[in-house]
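S.K.: the sequence and its predicted three-dimensional model are supplied below.
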Amino acid sequence: MFRFLDPYRIHRHRKQIHVLRSSLALALTYTVITVFALPHSAWALVSTLMVMGNLPHIGGVLDKGAQRLLGTLLGAVLGLLLLCIPSPPPLLIPAATLAAIALAIHATFSSRFGYSSLIFGITLVMVVGDGNHDIAIALWRSFNVLIGTVIGITVTAVFLPQKATDQMRFLIADNLDKLSRLYHAHTNDKRYDDDDVQYMLKKITSQLVKQRGLIDAVHQEGRLKRGALSETLSLERRMISTVELLLETHWATRDGHDIIEHLEGLREEQYLLTTSLSTLAYQVKTGQNIDLRAKAFSLDTHAERAMGARSQSGRPLFSPAGYLWLNRELGRQTNAMITFLSNMQRLPSQRLQRRAKRHYLLSEEKPLPLPERDDQR
């Protein structure tokens, strides 16, 4: 019966599960407002739908729900205070409402609590209403917003819950796996379709953007902190740029390519770096402790030949040295990524470890073919 709580299964079918979860939350909200015959109950349904939206994970709904509750409470309190003013001048309440909403709109641009500011303005308008100044209506509207928000948060946390932390793990692991495959194909001089490579690079970039959007939700779940995640994603972005530069490497002459091909031990170092990237991806996705070390490129071994490279005509060649530097940078960045992830004490997950054996752990998309090593052909 615990197969339904499998994090890999939930992640794979997250869209369908979220549709079912949202429908269940709306049905539950409708049942509550119908059984208790709550006045102005449409606001409860709207709140449930707005809180859940397109957020299938707990952290996102908790963050959005907390901001909605905060904005609702502040907006309701201010609205009620305005309505309780005895014998106000004709334009006082509209003017004060407009000024508060203007400040809230300004806060949506300058604060992380932009959604709270927006809900504050909406709630304030909802409470003040069309000028009838009925406090009972204001209280019922605010109460319905709270009911809908609480139901949305509760259903997300209880019914087949998906963690934003798991989604972050899977996205990081999938990007590392794709970088490993692209780098391996490149270093083996494999002929591959440029459209497939561009599609994969576009997918990697898209998933990096998704990771940045998950930072607040992951922080809300209490396992990983914003600062550590931001630094990790910045390093991931630099790794993507380095691999992209390597893929775009072109040789002005055949001489530079031949020098690189005959550097003893270079291909072996590149293969070990590929293995480190794919192993790191596997450990992250399966919730294991990060326990490896990428072999650092030794530029000293190849420096003399690369720096003194010349063409057959005797012209100095600078491209071999630049190519070696890019490989060294990718190795250094990989070790830095290993260090960052190993320092996240709550990144490993026994829950993922227990379920990992039941699942294929590569990306859902068709991967770029991983070529054999030269000595295995």
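M.R.: Sure, I can see it. Note that the coordinates shown come from a computational prediction; the quantities given were computed from them, not determined experimentally. Residues are numbered from 1 along each chain as shown.
S.K.: going forward, measure contacts and count neighbours with C-alpha atoms only.
M.R.: Will do.
S.K.: contacting residues for Arg21?
M.R.: Val155, Thr156, Phe159, Leu160 (CA atoms under 8 Å, 6 or more residues apart in numbering).
S.K.: got the residues you listed as JSON lines, with distance to His186 columns?
M.R.: Output for those, formatted as JSON lines (distance: CA to CA, whole Å):
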{"residue": "Val155", "distance to His186": "47"}
{"residue": "Thr156", "distance to His186": "43"}
{"residue": "Phe159", "distance to His186": "44"}
{"residue": "Leu160", "distance to His186": "41"}
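S.K.: just the ones of those in helices?
M.R.: Val155, Thr156 (DSSP state H).
S.K.: of the contacts of Arg21 - the most surrounded one?
M.R.: Neighbour count (other CA atoms under 10 Å) singles out Thr156 as the most crowded of the contacts of Arg21, with 26 neighbours.
S.K.: before we move on, back to that, among the contacts of Arg21, which pair sits farthest apart?
M.R.: Val155 and Leu160 (8.8 Å; CA to CA).
S.K.: another one to put next to it:
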Amino acid sequence: MSQYRAFAIQHTRLFYMIRISFVMTAILLIVRVFELPYGYWALITAVTILGTIPFIGGVLTKANQRVWGTVIGGAVGLALFLVPEQYHWTHHVLFLGALLVAMYFTQEKYAYAALMVAITIVVVAGGGPADFDAATWRILNVAWAAVFSVLSSVFIFPSRATTHFLYMLEQFLQQSAKYYHQHNQHMHPNGNPDPSTPFEPLHADKLSALIDQQQNLLPHVQKETQAHSNLYTNILLIEKRLYADLEALISTHWDAQQGKDKISDMPGLMETKEALALQFQQLAEQVANKSVNAVLLEDISLLQLIPKGHDELRDDDSDISYFGYLWLNREMARQFAHLTEVSSKLFRYQ
């Protein structure tokens, strides 16, 4: 990953505030220089579109719903001005009915658009049948400010959810390699701790936090990459499986298991596990460079290990732990291969 991109990800809020400052300053200058009536509605529009969601996908979605909500609400509100001014009570009754219908749909799929319809109806027609000029200006100010906010988000230090997602994938792989390596060192025959020392299990808390952040980003990622959004979903699912396997592996007190000796004595196990940890680190570097080579199952040495002959495995209790440990490691290897396959497809489409 380039130094600028890494800096931009680590200082997202700084670039967000720069973008917001530019948009607000530009809109305020336009409103004041051209003395636009009800210009504060342009500022309100920028705040609602750019607020809370800094990513392009979220901004486009909110802007799209806001514009359509404003158009529909404006059309309904302007239609109320067809009621003659002397029938002002009819205007108010229809206004209340339209408002209630719009509020009903705020509990449906396009809740934000419905809310904008309701707000626009209030803005346009809430002042009564004599407020037509103000209604027109409010609609125009919302429309041009929405377009300006979207263009600013796209071209002024744009923040893409996909970039953040992939950066967290890179961090996930680096942390996985680190946890796995620590576990391997703990399991090494020459690195066993003092038996009298209380067992303190490792926990992959950082992996869990990264997955939670990626889960929050996923809706915005899907909006930015609709054609290939399933690949990002699959990557997150694989990460969750890897986290579950690794968490079980590093949090279990294997020294207390009856199969511990069989695990330690298996030829080549330690070397192949360390090779897999290295492959995790290499994949992180490939993700950073946006060029991933798919790894085949037969290319992972851990999956080529063959346990000892069944004639030597007659202790059921030790066998359970022994094969359970092998299964967790092999399952991690399989999920790793799957992750390289999906990631390689993703970068081919970019």
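M.R.: That came through fine. As the structure is a prediction and not an experimental result, all values here were calculated from the model.
S.K.: kindly provide the TM-score of these chains.
M.R.: The TM-score (TM-score structural alignment, normalised by the length of structure 2) is 0.84; 334 aligned residues with a CA RMSD of 3.0 Å.
S.K.: of the contacts of Arg21 of structure 1, which stay in contact in structure 2?
M.R.: Among the contacts of Arg21 of structure 1, the contacts conserved in structure 2 (both residues aligned by TM-score structural alignment, their matches' CA atoms under 8 Å) are Val155, Thr156, Phe159, Leu160.
S.K.: what lines up against the third one once you look at structure 2?
M.R.: This means Phe159 of structure 1. Matched to structure 2 by TM-score structural alignment, Phe159 of structure 1 sits across from Ile156.
S.K.: list the contacts for its match?
M.R.: For Ile156 of structure 2, the contacting residues are Arg19, by CA under 8 Å, 6+ apart.
S.K.: quickly note the distance from it to Val150 of structure 2.
M.R.: Noted for Ile156 of structure 2: a distance of 10 Å to Val150 of structure 2, by CA to CA, to the nearest Å.
S.K.: do Gln286 of structure 2 as well
M.R.: Applying CA to CA to Gln286 of structure 2 and Val150 of structure 2 gives a distance of 32 Å.
S.K.: just Leu36 of structure 2 next, same as before
M.R.: Distance from Leu36 of structure 2 to Val150 of structure 2, by CA to CA: 21 Å.
S.K.: look at these two and report which has more neighbours.
M.R.: In this view Leu36 of structure 2 and Val150 are compared by other CA under 10 Å, and Val150 has more residues nearby, 22 against 15.
S.K.: was I right to think the more buried one contacts Gly57?
M.R.: No. Val150 of structure 2 is beyond contact range of Gly57, at 10.3 Å (criterion: CA atoms under 8 Å).
S.K.: please, which helix or strand holds the equivalent of Ile20 of structure 2 over in structure 1?
M.R.: Matched to structure 1 by TM-score structural alignment, Ile20 of structure 2 sits across from Ser22. Using DSSP states H and E, Ser22 of structure 1 sits within helix 14-35.
S.K.: which residues does whichever helix or strand comes after that helix contact?
M.R.: Toward the C-terminus, helix 14-35 of structure 1 is succeeded by helix 42-52 as the next helix or strand (DSSP H and E). Contacts to helix 42-52 of structure 1, defined as CA under 8 Å, 6+ apart, come from residues 22, 25-26, 29-30, 33, 61, 64-65, 68, 141, 144-153, 156.
S.K.: where in structure 2 does helix 42-52 of structure 1 fall?
M.R.: Structural correspondence for helix 42-52 of structure 1: residues 40-50 of structure 2, per TM-score structural alignment.
S.K.: and the matching stretch against structure 1, how far off on average?
M.R.: By mean CA distance after the TM-score superposition for structure 1, the fitted stretch 40-50 of structure 2 averages 1.3 Å away from its aligned residues in structure 1.
S.K.: now do the strands in structure 1.
M.R.: With DSSP state E as the criterion, structure 1 has no strands.
S.K.: in it, which helix has the most residues?
M.R.: The helix that spans the most residues within structure 1, counting by DSSP H, is helix 194-221.
S.K.: same thing with structure 2?
M.R.: Per DSSP H, structure 2 has its longest helix at helix 316-349.
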